[in-house]
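1. quick one, fold the following:
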Amino acid sequence: MTIVSAFLLPGSPLPQLRPDITPWGRIREGLSRAGKALAESKPDCVLVYSTQWFAVLDQLWITRARSTGVHVDENWHEFGEQAFDIHSDCALAQRCVDACNAAGIKTRGVDYDQFPIDTGTITATTLMGFGSASLPVVIAANNLYHSAEQTEQLGAIASAALQDKRAAVLGIGGLSNSAFRENIDLEKDHILSEADDKWNQRVLALMESGDIEAIRAILPQYSTEARPDMGLKHFYWLLGAMNASFKKATVHEYAPLYGSGGAIVQFDVQ
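-> Alright, predicted model coming up:
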């Protein structure tokens, strides 16, 4: 099987920048556990889709061998900066570009010095321990005009393009996406509303049970009522990459991120 491990995780920088805050520290610990599981699956590369890397005109892929710099998140700049040094497998990324174009999805590579890598990708590579020369990434953008179905197709195309490789796949993005609009006691952070919390836990329970059809059935209502990050497009990406099949899932952590919902989920793809 091409995909040897699969994970859904939040893109917030808070677990990296302020792990001293209890709920954010729990997310950081969950990312560490997921990183160990990823390494144990022995992938050749990590296939990444982050809802925070926005594309508009075309589907984009990073085709630069090494991306370095210092990033300051646009929302959480007061908590500090994130240095990054991320290695990409350019040949594999080009395969994905070619495969997407062949499927009729207008696609191109991005190879620019100091190109702005998004917060979610930086946080994931840093806290989960990949993106090195020995375990490079293949990074896809979130085209804002792609539907959930098109995003699932994108994941399937990428997985097929890497069929001779062992790949871990990540979908980076949050659950309920409503945040506090006022200052709060950070140690008392919680999911903004009880309704959001119930929705998140319902979806996570279905993931744990591997009930894909039930998840598909409730996602439209979940998207309307809990407003998950980008309509949970990152989960559709994972479904596409996993050939719409997984046996069960393990929730490594679920915690608030300034009112929004964040979870680290590992899918059993064996």
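
2. hey, let's count contacts and neighbours off CA atoms from now on
-> OK.

3. so Glu213 is in which element?
-> In the assignment (DSSP states H and E), Glu213 maps to helix 212-226.

4. buried residues in that helix?
-> Buried residues in helix 212-226, counted by 16 or more other CA atoms under 10 Å: Ile212, Ile215, Leu219, Tyr222, Ser223, Ala226.

5. report the buried residues of the helix of greatest length in the chain.
-> Counting residues, the longest helix found in the chain (DSSP state H) is helix 22-40. Judged by neighbour count (16+ other CA under 10 Å), helix 22-40 contains these buried residues: 22-35, 37-39.

6. do the same with stretch 14-21
-> Leu14, Pro15, Gln16, Leu17, Pro19.

7. with stretch 194-203 instead?
-> Buried residues in stretch 194-203 (16+ other CA under 10 Å): Asp196, Asp197, Trp199, Asn200, Val203.

8. quick one, helices of the stretch 151-270 of the chain?
-> With DSSP state H, counting those that start in this stretch as the criterion, the stretch 151-270 of the chain has helices at 194-209, 212-226, 233-241.

9. okay if I get the ones you listed as TSV plus distance to Ala167?
-> Shown next, in TSV, are the helices of the stretch 151-270 of the chain (distance: least, CA to CA, whole Å):
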stretch	distance to Ala167
helix 194-209	21
helix 212-226	22
helix 233-241	10
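
10. following up with a second sequence; could you model it the same way so I can compare the two?
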Amino acid sequence: MTVVSAFLVPGSPLPQLRPDVAPWGRLACAMRAAGAALAASRPDCVLVYSTQWMAVLDQLWITRARSIGLHVDENWHEFGELPFDIASDAPLAQACVQACATAGVHARGVDYDGFPVDTGTIAASTMMGFGGTSLPTVIAANNLYHDGAQTEALGRLAAECAGRQGKRVAVLGIGGLSNSMFREPVELEQDRIISEADDAWNRRILDMMEAGDAAGLRDQIPHYAREARADMGFKHFYWVLGALDGRLQGARVLEYAPLYGSGGAVVEMMAN
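-> Here you go, the predicted structure:
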């Protein structure tokens, strides 16, 4: 068995930076619980896709052995800094680059000191506890020209590369649900999903995940992306679905809460 666990988690830094705010604190607790479940599955590495690492020309993969730095989120800089220390499974990342070429996808590795790792990847690795050298990652960029189907194919490709190397992997899709935020100041403790329509869509999609309704999700996600502005077309879900070879046995929603009007959820997907 290659994929031993799989998760969807939000890419917002708010649960890490301000866990004292009640809804964000609940998400922080759920992120830690997801991290414990990930560790318990005993993976050799984590396959990571974040909607916030955007690429245009090529499909990028981090091939640098270790990325260390201090990050300030471009939106929530007033709440503090985000130190990070992330190790990469460079041989597996290189294999993914080569497999992309075979599949006709332009790809290259990223191996630069000080390369700007995105907020979502930093927050997830820190809160879920796989930073440092404890557990290496393979991090794939969100190519803006790739749709859900192409992203699903990349998730499948990464899992297949891991299988050929005999590695057990956890799969992580980092991104949000509905993606409309308040544009005016609101009391943080009064945070809520910005509209009833967005909330209804989020709950519908989460219910379908729990039911393992992959066919229904494929049908509804385009509508969800259009009507609730789902984060980057919900491509982080397609990444996980691809790694699971298109099969969804069910899911467990660990938490669902607002993130300054947008929707965030921590979801553990059934990997077998």
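
11. any idea what the TM-score is?
-> After superposition, the two chains reach a TM-score (TM-score structural alignment, normalised by the length of the first structure) of 0.99; 270 aligned residues with a CA RMSD of 0.6 Å.

12. so which of the buried residues of stretch 14-21 of the first structure sit within strands?
-> Nothing among those maps onto strands, per DSSP state E.

13. and of those residues, the nearest to Leu127 of the first structure?
-> Nearest to Leu127 of the first structure among the buried residues of stretch 14-21 of the first structure: Gln16, at 7.1 Å, using CA to CA.

14. list the contacts of the closest one.
-> By CA atoms under 8 Å, 6 or more residues apart in numbering, Gln16 of the first structure lies in contact with Arg28, Thr123, Leu127.

15. map Leu259 of the second structure onto the first structure.
-> In the first structure, the residue paired with Leu259 of the second structure is Leu257, using TM-score structural alignment.

16. I figured that match hits Trp24, correct?
-> Yes - Leu257 of the first structure lies in contact with Trp24 (CA atoms under 8 Å); the separation is 6.7 Å.

17. identify the contacts common to the two.
-> Joint contacts of Leu257 of the first structure and Trp24 (CA under 8 Å, 6+ apart) are Leu14.

18. measure the spatially closest residue to Gly231 of the first structure that is not a sequence neighbour to Thr126 of the first structure for me?
-> Spatially, and ignoring its direct neighbours in sequence, Gly231 of the first structure is nearest to Ser223 (5.2 Å; CA to CA, 6 or more residues apart in numbering). To Thr126 of the first structure, Ser223 of the first structure is 29 Å away according to CA to CA, to the nearest Å.

19. quick one: contacts for the residue most central in space within the first structure?
-> Computing the C-alpha centroid of the first structure and ranking residues by CA atoms, centre = their mean puts Ile172 first, at 1.2 Å. Neighbouring residues of Ile172 of the first structure by CA under 8 Å, 6+ apart: Leu8, Leu9, Pro10, Gly11, Val48, Tyr49, Ser50, Thr51, Gly120, Thr121, His234.

20. tell me the one of these nearest Tyr112 of the first structure?
-> Thr121 (16.8 Å).

21. could you find the closest non-adjacent residue to the closest one?
-> Ser50 is the one closest to Thr121 of the first structure (CA to CA, 6+ apart), at 6.5 Å.

22. what of Ala158 of the second structure?
-> Per CA to CA, 6+ apart, closest to Ala158 of the second structure is Cys96, 5.9 Å.

23. what of Ala148 of the first structure?
-> Residue nearest to Ala148 of the first structure in three dimensions, not counting chain neighbours: Lys233, with 5.4 Å by CA to CA, 6+ apart.

24. quick check: that neighbour touching Tyr49?
-> No - using CA under 8 Å, Lys233 of the first structure makes no contact with Tyr49, being 9.3 Å away.

25. the two: who's more crowded?
-> Per other CA atoms under 10 Å, whichever of Lys233 of the first structure and Tyr49 has more neighbours is Tyr49, with 29 against 25.

26. does the more buried one count as helix, strand or coil?
-> Secondary structure, DSSP: H, G, I helix; E, B strand; the rest coil: Tyr49 of the first structure is strand.

27. list the residues that contact it.
-> Residues in contact with Tyr49 of the first structure, defined by CA under 8 Å, 6+ apart, are Ile139, Ala140, Ala141, Asn142, Leu170, Gly171, Ile172, His234, Trp237.

28. show me what Lys235 of the second structure lines up with in the first structure.
-> Under the alignment (TM-score structural alignment), Lys235 of the second structure maps onto Lys233.

29. list the contacts for its match?
-> Thr51, Ser147, Ala148, Thr151, Glu152.

30. same deal with Leu162 of the first structure?
-> Thr2, Leu92, Arg95, Cys96.

31. of those, which stay in contact in the second structure?
-> Contacts conserved in the second structure for those, counting by both residues aligned by TM-score structural alignment, their matches' CA atoms under 8 Å: Thr2, Leu92.

32. most neighbours, which of the contacts of Leu162 of the first structure?
-> Neighbour max across these (other CA under 10 Å) = Cys96, 28 neighbours.

33. circling back to that earlier point, compare the helices of the stretch 151-270 of the first structure and give me the one nearest Leu60 of the first structure.
-> So among the helices of the stretch 151-270 of the first structure, helix 233-241 is nearest, using CA to CA, at 14.5 Å.

34. for Trp61 of the second structure, which three-state class applies?
-> Judged by three-state DSSP, the three-state class of Trp61 of the second structure is strand.

35. am I right that it is in contact with Arg108?
-> Yes - with contacts counted by CA under 8 Å, Trp61 of the second structure reaches Arg108, the gap being 6.5 Å.
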